[in-house]
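Engineer: Provide a 3D model corresponding to the input given below.
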Amino acid sequence: GAAARAGGEPIPWADPELKAALGALGALPGAEEVLADLGCEYLVASFLATNGLKPDQALEALRQTADWRRTSGATAARQRFMTKLPDFKDFPHALHILQHMPMHEGLDAVDRRGLPFAVRCMGMADVVGLFGKLTEGDMLEWQVCVSEMRLLRVEAYARKTGRLGEVTLLQDMTCPEGLITKWRRNHAKMGIMRKVTTMMDMNYPGLLGPVILTNAPWAVHAILQVLRPLLPARISQKIEAVPEFQTVERLRELIESSRLPKFLGGEVEDEEFVPGRVAAAGPVDGGTELYIAAGRCEERGIFLSKGDIAAYGFNVAGTSSQDVNFGCRFEPDGASPSGALEVRAAERVKEATGGSYVAPGRGRLVLAFDNSYSWVMPKTVRYECSLLPPEVASVANGAPGN
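Structural biologist: Just a heads-up that it's a prediction; the model follows:
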């Protein structure tokens, strides 16, 4: 069968349709050579799953990947790793990469399903410094090794369970200098990262599972709204942004706290889990705290020019029963109070709430937190209101971007 020709111990697939598709693919003309070239039954199954279990379609994609694996060093890396899996820090260029992008990827990083997860401290990544010495080819060589290690780990899972696996990626947005500042500095080099991500997605389909942006400020939610339509659907559907105050609860649903670092609500010392991570003092990008006395209304705003995009959001501190009347308006320059444009009708809000707004001209976006209906109970909200980088605005307004 296809399994034997694809190398390794056969995987006891639990899905009868996948099993049948593997058999049908193995019987196609020219398949034997491609499968022998790949030497990985799991990869064959993942291509079938991604191509709707259509053997002809999957075989064509597999043929291209078999060629890519020979020239990219993936085949050679797999052969080395099957003998002995190296320490993560011994991967090519790893010491330089780890210096500029704090991360964790190891055999101890396993979620509640028994599948691997990885952590990248994106809010602390110095992408400009990273590519100061590193070429695109170097980055690709390192990423191939990471992907081959992940592939072996999900293969082991498949041999135990008969099911395809995936790797959950936690991208932490904690950023001492502010995420917008970081975005502006790193933006020019992000094209290389996107290129590498796209190449990995093509040659390791389904290997990357959910991408969870932890401790994400509201600006991240707004940037995602703009960029999501531009990303490949397979990638964009996987991305979930989780604000700071929900991060611990969300991650504990997925991963035991004994396997998580303290900065993600776990028990492992941060420095032990992610060596070199900058310990950010105090709340980071968590917004501004605003006290609203009983019977009072407080307003905060940001000045905008035409085409600017503002991201805003807030949550009410305290118990889940606490709420505040929230509304949002835009006051164009020179307009009378009655000329303000309603951005969001005022309503009582308990849940974390946010959005973004593209300014139609010069003026001020105003957030109104109204507690005048409460005679006794003061409220505290933590809010954010920030201007998105011009690169995002140019994409949103249809201008060519990178």
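Engineer: contacts, neighbours, all on C-alpha from now
Structural biologist: Will do.
Engineer: show me where the stretch 301-402 of the chain has strands.
Structural biologist: Ranges of strands within the stretch 301-402 of the chain are 309-316, 324-332, 341-349, 353-358, 363-370, 379-387, based on DSSP state E, counting those that start in this stretch.
Engineer: would you list the ones you listed in CSV and tack on mean neighbour count and distance to F47?
Structural biologist: Putting these into CSV (neighbours: other Cα atoms under 10 Å; distance: least, Cα to Cα, whole Å) gives the following:
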stretch, mean neighbour count, distance to F47
strand 309-316, 23, 39
strand 324-332, 21, 47
strand 341-349, 14, 45
strand 353-358, 18, 37
strand 363-370, 22, 48
strand 379-387, 20, 41
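Engineer: Now render those as CSV, adding distance to L227.
Structural biologist: Shown next, in CSV, are these (distance: least, Cα to Cα, whole Å):
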stretch, distance to L227
strand 309-316, 13
strand 324-332, 24
strand 341-349, 21
strand 353-358, 13
strand 363-370, 22
strand 379-387, 16
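Engineer: so which of these comes closest to S258?
Structural biologist: For S258, the closest of the strands of the stretch 301-402 of the chain is strand 309-316, at 28.5 Å, according to Cα to Cα.
Engineer: Now show me the structure for the sequence below, then we'll compare the two:
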Amino acid sequence: MAALNGVNGDGAVLHSRELTIEHDELLRQFRVNVADILLPEHDDHYLLKWLKARKYNLKQAEKMLRDHIIFREKWKVDYLANEWNPPEVLRLYMAGGHFGFDKDGRPVFYQGLGTFDTYGILHSASRQDILRYTIRICEDIQRAIREQRNKHDKFIENITLIVDMDNVGAQIIWRPFLNIYSEMLKMFEANYPETLHSCFVINAPAIFTTAYNLVKHFLSDDTRGKINVVGRCYRHVLLSKIASAQLPVHYGGSAMTEDGNHKCGICFGGKIPTSYYLNNEQTQGKFSDIHISRGSAIQLAYDIHLQGTILRWEFLTGKNDVEFSVQYKETGTEEETTSPIVTKKRICSNFVPEAGGITCDQPGQYIIEFSNNYSWFRSKKVSYFIDIIHPEETDR
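Structural biologist: A predicted model of the protein is given here:
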């Protein structure tokens, strides 16, 4: 057996765990394979998460970690975690939060789906901002784990999650919500492995089975095995894992805030006022409509002459999705090949426009494509707006 060491930023050993000789050798090899992307804080425990998530398959674990590094760069994760100011509607109405620790010292996080206004949130925030906020929450979870790790002699590396389904109804299987929730789950699974120790689904109504069946294929077998559906008689189950003093009164414990809040500051969402809804009256006039026949695609080509030009887009897809991408083609040559700038992704944005943009690193032709090639039976309508911002405009 070999010792597994967790080291904090000061180089102090936090915990030691024994690995089999085989797993120890795989860990050593994995560290060599990904040495070019590792940071000083990436200790053995950090590496082991990726190995575990891919069942110690070195190639798959390496791909997963390298994809995560790309993900962090693409989404500017450090900025989202430390500097980004999210829209007020997300801060006030995205149900959930952190309070207390389980009996092993793990942070306990709560998610209240029954009090989450799915319709309101999708009318009040863009898909991009919802996903950004999801990343911020995931980073907050990692921070809470690190803080606990530094307080205890034993190594803490994951959380306990309580999902409250009280008052959940048909809104949870509303397709637009399921689409964004599925993206959130995929993002979590791909980039925050081994974060979940156990999940307790409480107050689960009959519709939970239907909802779970619609999203479970986005979860790994390992994650599925950590989900415990408790129902309404959950108090004794939670107290077996969480001390009463660490469990809010609202959930059967004895904890409350100094001002007597039985929910201990956990956000329970609620109905979002329509004043937060994003209305597009000011932008409706600038949108153009295109109709994409079944099995076809439409390309919009823009000649960019100056390096540093910003190409922005907004579009609505109605009730159906389309495949969106941006490609680059060098001008002045006979070469017809293009290179991907924004890889193809199917997007449904029927309430709030999908918005994005790129900085053009070199002159040439940039091609925005809306594709319906995958649909054999249905044509699609897209309302879009494209904006080109020249370098001199950004300097003003």
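Engineer: And the helix or strand harbouring V215 of structure 2, how far out from the chain middle?
Structural biologist: Element membership for V215 of structure 2, per DSSP states H and E: helix 207-215. Taking Cα atoms, centre = their mean, to the nearest Å, the mean C-alpha location of helix 207-215 of structure 2 is offset from the chain mean by 20 Å.
Engineer: That helix vs structure 1, mean deviation?
Structural biologist: Superposing on structure 1 and averaging over aligned pairs (mean Cα distance after the TM-score superposition for structure 1), helix 207-215 of structure 2 comes out at 5.1 Å.
Engineer: right, and the helix or strand after that helix?
Structural biologist: That would be, after helix 207-215 of structure 2 and using DSSP H and E, helix 221-224.
Engineer: Report all helices and strands that that following helix contacts.
Structural biologist: Using 3 or more Cα pairs under 8 Å, 6 or more residues apart in numbering; DSSP states H and E, no helix or strand is in contact with helix 221-224 of structure 2.
Engineer: Tell me which residues of it come out buried.
Structural biologist: Using 16 or more other Cα atoms under 10 Å as the test for burial, helix 221-224 of structure 2 gives T223.
Engineer: quick revisit: which of the strands of the stretch 301-402 of structure 1 sits closest to H100 of structure 1?
Structural biologist: strand 379-387 (26.5 Å).
Engineer: between the strands of the stretch 301-402 of structure 1, which gets nearest to A233 of structure 1?
Structural biologist: strand 353-358 (22.0 Å).
Engineer: So which bit of structure 2 is that closest one matched to?
Structural biologist: Residue correspondence for strand 353-358 of structure 1 in structure 2, counting by TM-score structural alignment: none.
Engineer: Could you do stretch 56-70 of structure 1 as well?
Structural biologist: Aligned using TM-score structural alignment, stretch 56-70 of structure 1 spans residues 59-73 in structure 2.
Engineer: so T65 of structure 1 touches N203, yeah?
Structural biologist: Yes: under the criterion of Cα atoms under 8 Å, T65 of structure 1 makes contact with N203 at 5.7 Å.
Engineer: one step back: average offset of the match of stretch 56-70 of structure 1 relative to structure 1?
Structural biologist: On superposition with structure 1, the average gap between stretch 59-73 of structure 2 and its aligned counterparts reaches 1.6 Å (mean Cα distance after the TM-score superposition for structure 1).
Engineer: Can you pull out the residues in contact with stretch 42-58 of structure 1?
Structural biologist: 6, 11, 17-18, 21-22, 24-25, 28, 35, 61-62, 155, 158, 164, 204-206 (Cα atoms under 8 Å, 6 or more residues apart in numbering).
Engineer: Wait, L35 of structure 1 touches G8, no?
Structural biologist: No: contact criterion Cα under 8 Å: L35 of structure 1 and G8 do not qualify, at 11.7 Å.
Engineer: overlap in contacts of these two?
Structural biologist: E41.
Engineer: Regarding A14 of structure 1, what is its secondary structure?
Structural biologist: Under the three-state scheme (DSSP: H, G, I helix; E, B strand; the rest coil), A14 of structure 1 adopts coil.
Engineer: What's it aligned with over in structure 2?
Structural biologist: With TM-score structural alignment as the criterion, A14 of structure 1 pairs with R17.
Engineer: Matching T174 of structure 1 against structure 2, which residue comes up?
Structural biologist: Match for T174 of structure 1 (TM-score structural alignment): D166.
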